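>>> below are the sequence and a predicted model for it; my questions follow.
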Amino acid sequence: MTEQHRGGKGNFAEDPKRASEAGRKGGQQSGGNFKNDPQRASEAGQKGGEKSRRS
């Protein structure tokens, strides 16, 4: 049985161009957490503010 060199540092360790393309595609697929729902973003911000206050 012969062994193949696989890099060992992740799928894209030896091909930065391929890694860049994959990252770009992932970013395009993501719509952003609150991009289309500003009301939801506002509510989340208020909840975060409540949790950060100490009595």
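Now that the structure is in, tell me what you want to look at. Residues are numbered from 1 along each chain as shown.

>>> okay, CA-based contacts and neighbour counts for the rest of this
Will do.

>>> gap between K25 and K17?
13 Å (C-alpha to C-alpha, to the nearest Å).

>>> pasting the second one now:
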Amino acid sequence: MAKKESKGEISVREAGRRGGTTTKERHGPEFYKQIGHKGGQKVKELIERGKAAEK
């Protein structure tokens, strides 16, 4: 993919990368582990609710 050069603007991809890097520096790898677990628990809960609604 060709890079676009513009004056002072960054791509969405670059903004996401910078935000992720900043978050990692501020909170550390344990933060990602915690939010991943939290998200997994939410998915599990939603699946269980869906199965219960089918019955």
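Perfect, thanks for sending it. Keep in mind the model is a prediction, meaning the values are calculated, not measured.

>>> tm score of chain vs chain?
Overlay of the two chains. TM-score (TM-score structural alignment, normalised by the length of the first structure): 0.44; 36 aligned residues with a C-alpha RMSD of 2.8 Å.

>>> tell me where the first structure has helices.
16-29, 38-52 (DSSP state H).

>>> ignore the last one, the second structure
12-27, 29-54.

>>> dump these to a markdown table, plus mean neighbour count.
As requested, the helices of the second structure are exported to a markdown table (neighbours: other C-alpha atoms under 10 Å):
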| stretch | mean neighbour count |
| --- | --- |
| helix 12-27 | 11 |
| helix 29-54 | 11 |
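
>>> could you measure from K51 of the first structure over to R18 of the first structure?
Taken as C-alpha to C-alpha, the span from K51 of the first structure to R18 of the first structure is 41 Å.

>>> nope, G49 of the first structure is what I was after
From G49 of the first structure to R18 of the first structure the distance is 40 Å (C-alpha to C-alpha).

>>> count the residues that sit near P38 of the first structure.
By other C-alpha atoms under 10 Å, 11 other residues sit near P38 of the first structure.

>>> looking at G49 and R18 of the first structure, which one has more neighbours?
R18 (13 against 10).

>>> quick one: that one from K25 of the first structure, how far?
11 Å.

>>> next one: S52 of the first structure
Distance, S52 of the first structure to K25 of the first structure, using C-alpha to C-alpha: 35 Å.

>>> next: S42 of the first structure.
28 Å.

>>> same deal with A19 of the first structure?
Going from A19 of the first structure to K25 of the first structure by C-alpha to C-alpha gives 10 Å.

>>> those two - which one has more neighbours?
Higher neighbour count among A19 of the first structure and K25: A19, with 14 against 11, using other C-alpha under 10 Å.

>>> alright, that wraps it up for me.
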